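# Model the structure of this input:
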Amino acid sequence: MTSYYAPKGGLPPQSDLLSGRAIFTPAYAVIPRGVMTDIVTSVFPGWTGARGWVLARPLSGFAETFSQIIMELAPGGGADAPEPDPEAECGIFVVEGALEITLDGAAREMRPGDYAYLPPACGYSVRNRGEGVSRFHWIRKSYEPASGLGAPDPIFTSESEVAPTPMPDTAGAWSTTRFAPPEDLRHDMHVTIVNLEPGGVIPFAETHVMEHGLYVLEGKGVYRLNDDWVEVEAGDFMWLRAFCPQACYAGGPGRFRYLLYKDVNRLPKLRAL
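Model (predicted):
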């Protein structure tokens, strides 16, 4: 069974040192799992029995395309209209507990490893019908329409239903689990899982226009971020602005896996926003 790290909150003891692994630079940020305590959670209008750790939001001069939140729902918690922005699309990835998503009158039960893509203005609702706490990633982006293409259809799938795509010449040591078809140009964001077996490596410093959110689901690794090598482990989040050089290798006895957001499939705008 695959397990996914999820924050539990709480507070560190008063005896802990103040030093830690949190980093914020002009090119990237690292939010270690130990930072996700009770005092940095947010609550949101329209939600009951819920709180969230806001990992990323559009920020001028940094990453500007997306928001990523780890939501925590108590039994019975949820929202009848979670999305206030009619232009927002979202991806939901469940890491713990049970989550019910209702769309067009049909309720779907989501379990750890399940993923949903919900297009703009689709009017979905979410509720925890289980007996335990539910935790999930809620990734939101303002959808950018493309001429001649409509918005994508909803997607309900699971990691267990998607065969990872091995990267060329890696013998499967590096693969990607893709929840949306890469050739479907209606999508302007992709949420995937990157899988690195022990010893697997991204062997060059990627430098590109896409922004990234990377949440480590499992294992540990060493990530090259701009000029720095940074150790990360399950529960850590990395936030990368456009053109930040990046590479990594799996640094432990087990797999190193992370949930990845990136913006895709649109021509760059020629005027600054």
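# C-alpha from now on. contacts and neighbour counts both.
Noted.
# Of all the strand elements in this protein, which one is longest?
With secondary structure taken from DSSP state E, the chain has its longest strand at strand 66-79.
# which residues are contacting that strand?
By CA atoms under 8 Å, 6 or more residues apart in numbering, the residues outside strand 66-79 that reach it are 46-58, 125-142, 213.
# next helix or strand past it?
Next helix or strand after strand 66-79 toward the C-terminus (DSSP states H and E): strand 88-96.
# tell me which strands and helices that following strand is in contact with?
Contacts defined by 3 or more CA pairs under 8 Å, 6 or more residues apart in numbering; DSSP states H and E place strand 88-96 against strand 114-118, strand 134-142.
# Now the second one, please; I'll put the structures next to each other:
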Amino acid sequence: MTERSYFAQAGGHPAQTELMTGRAVFTESYAVLPAGTMRDITTSYLPFWDDTRLWVIARPLTGFAETFSQYVMEVGPGGGSDRGETEPGVEGVIFVVGGAVELSLDGRTHLLGQGGFAYLPAGKGWSLRNRGAEPARFHWIRKLYEPVEGLGRPDPIISSDAEVTPTEMPDTEGRWATTRFVDPADLRHDMHVTIVTFQPGGVIPFEETHVMEHGLYVLEGKAVYKLNRDWVEVEAGDFMWLRAFCPQACYAGGPGPFRYLLYKDVNRHAAFLPRR
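As a prediction, this is how the structure comes out:
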């Protein structure tokens, strides 16, 4: 496995001499939050999390993300929480992009370094600490779990980018592959968080238009991404939100791999709105 790099926000402030015009876009069908929007002034804080700040890059909101929230977490040395998730019924995924964290779940402790992955089922209490000397940075994706009568609940998963062999898309000569931490045939899961990798020159050769809502955080590299009717340049540290049925396609620009952390909702009936 080739050694991977993962973009991790460090905050800070731009110089007063910098131009304010950037690549941030917010539309009814997609949004782009460039890495440069994640500054000290845009951080948030959470109850029961010590020495921790975060960037909220997606949240349930009319006209924006509907099925999930996503945070970029920064936990200082010794920081963390003994009450990781406080909302009943919410499942989560953690993916580490910088430093390391100690995750305690079901009476066991796991050390997650860069590329570390954890699926945290709804109803499972867990805690997290940074035992290192440097800040730890990770993505925390949260979703309200949708149980199905007669279908069991998913188990915790502890894994890493390095442990999973990417699955190549057919007829792409390895230019397009997906790292799957969850078996796609396991219908207990109602969300998938994967890593998509394009080698230089790799493409999504048609306009994908489908029911899944997406969150895409660029871990490495750069590309030109088709979002609805627009072609947008993106690079490591940028985040994209795509609503359901937003057309999308991609050209990987090189010179190295283009990789992103991908969220999508799966395996459930389309919900009907309550009758008025």
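# Tell me the counterpart residues of the longest strand of structure 1 in structure 2, please.
Strand 66-79 of structure 1 corresponds to residues 68-81 in structure 2, going by TM-score structural alignment.
# chain center to that stretch, what's the gap?
13 Å (CA atoms, centre = their mean, to the nearest Å).
# Which residue in structure 1 aligns with D238 of structure 2?
Here D238 of structure 2 is matched to D236 in structure 1, going by TM-score structural alignment.
# In this model R33 seems to touch its match, though I could be wrong.
Yes. Proximity of D236 of structure 1 to R33 meets the contact threshold set by CA atoms under 8 Å, at 4.7 Å.
# Pick out whichever of the two has more residues nearby.
Legend: neighbour count by other CA atoms under 10 Å for D236 of structure 1 and R33, higher for D236 (26 against 22).
# List the contacts of the more buried one.
By CA under 8 Å, 6+ apart, the neighbours of D236 of structure 1 are V30, I31, P32, R33, Y215, V216.
# Swap in 10 Å and give it another go.
Contacts for D236 of structure 1 were tallied using CA atoms under 10 Å, 6 or more residues apart in numbering; they are 5-7, 21-22, 30-36, 214-218, 220, 258.
# Would you mind giving me the PyMOL syntax to select the buried ones in these?
Of the contacts of D236 of structure 1, the buried ones go into a single PyMOL selection, burial set by 16 or more other CA atoms under 10 Å:
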select buried, resi 5+6+7+30+31+32+33+34+35+36+214+215+216+217+218+220+258
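# Drop anything exposed from the contacts of strand 66-79 of structure 1.
Buried members of the contacts of strand 66-79 of structure 1, counted by 16+ other CA under 10 Å: 47-57, 125-130, 133-142, 213.
# Quick check: neighbours shared by D236 and R33 of structure 1?
Common neighbours of D236 of structure 1 and R33 (CA under 10 Å, 6+ apart) are Y5, A6, P7, R21, A22, Y215, V216.
# ranges for the helices of structure 1?
In structure 1, no helices are defined using DSSP state H.
# counterpart of stretch 246-263 of structure 1 in structure 2, which residues?
Under TM-score structural alignment, the match for stretch 246-263 of structure 1 is residues 248-265.
# start and end residues in structure 1 for stretch 145-155 of structure 2, please.
Using TM-score structural alignment, the residues of structure 1 aligned to stretch 145-155 of structure 2 are 143-153.
# Would you pull up how far that stretch lies from the middle of the chain?
Worked out by CA atoms, centre = their mean, stretch 143-153 of structure 1 lies 22 Å from the chain centre.
# And that stretch, what's buried?
Buried-residue list, stretch 143-153 of structure 1, by 16+ other CA under 10 Å: Y143, E144, A151, P152.
# Tell me who's in contact with the second one.
E144 of structure 1 sits next to E87, A88, E89, A151, R186, H187, D188, M189, N265, R266 when contact means CA under 10 Å, 6+ apart.
# can you check the first one too?
By CA under 10 Å, 6+ apart, the residues touching Y143 of structure 1 are 65, 86-90, 119-120, 151, 186-189.
# Separate out the buried members of those.
Applying 16+ other CA under 10 Å to the contacts of Y143 of structure 1 flags T65, A88, E89, C90, P119, P120, A151, R186, H187, D188, M189 as buried.
# distance of the first one from A56 of structure 1?
Distance, T65 of structure 1 to A56 of structure 1, using CA to CA, to the nearest Å: 10 Å.
# what touches both of these two?
R140, H212.
# Just tell me what G213 of structure 1 corresponds to in structure 2.
Alignment note (TM-score structural alignment): G213 of structure 1 maps to G215 of structure 2.
# show me the residues around its match that make contact.
30-31, 57-58, 65, 68-70, 141, 193, 239-243, 260-265.
# let's see 6 Å
Contact partners of G215 of structure 2, counting by CA atoms under 6 Å, 6 or more residues apart in numbering, are M240, W241, L262, Y263.
# do the same with W126 of structure 2
G84, S104, L105.
# residues in structure 1 aligned with stretch 123-133 of structure 2?
Using TM-score structural alignment, stretch 123-133 of structure 2 pairs with 121-131 in structure 1.
# try stretch 42-51 of structure 2
Going by TM-score structural alignment: stretch 42-51 of structure 2 matches residues 40-49.
# which outside residues touch the matching stretch?
By CA under 6 Å, 6+ apart, stretch 40-49 of structure 1 touches R51, G52, W53, L73, A74, G77, G78, A79.
# any idea which of the residues you listed is closest to G199 of structure 1?
Nearest to G199 of structure 1 among these: W53, at 31.3 Å, using CA to CA.
# what separates the closest one from P203 of structure 1, distance-wise?
32 Å.
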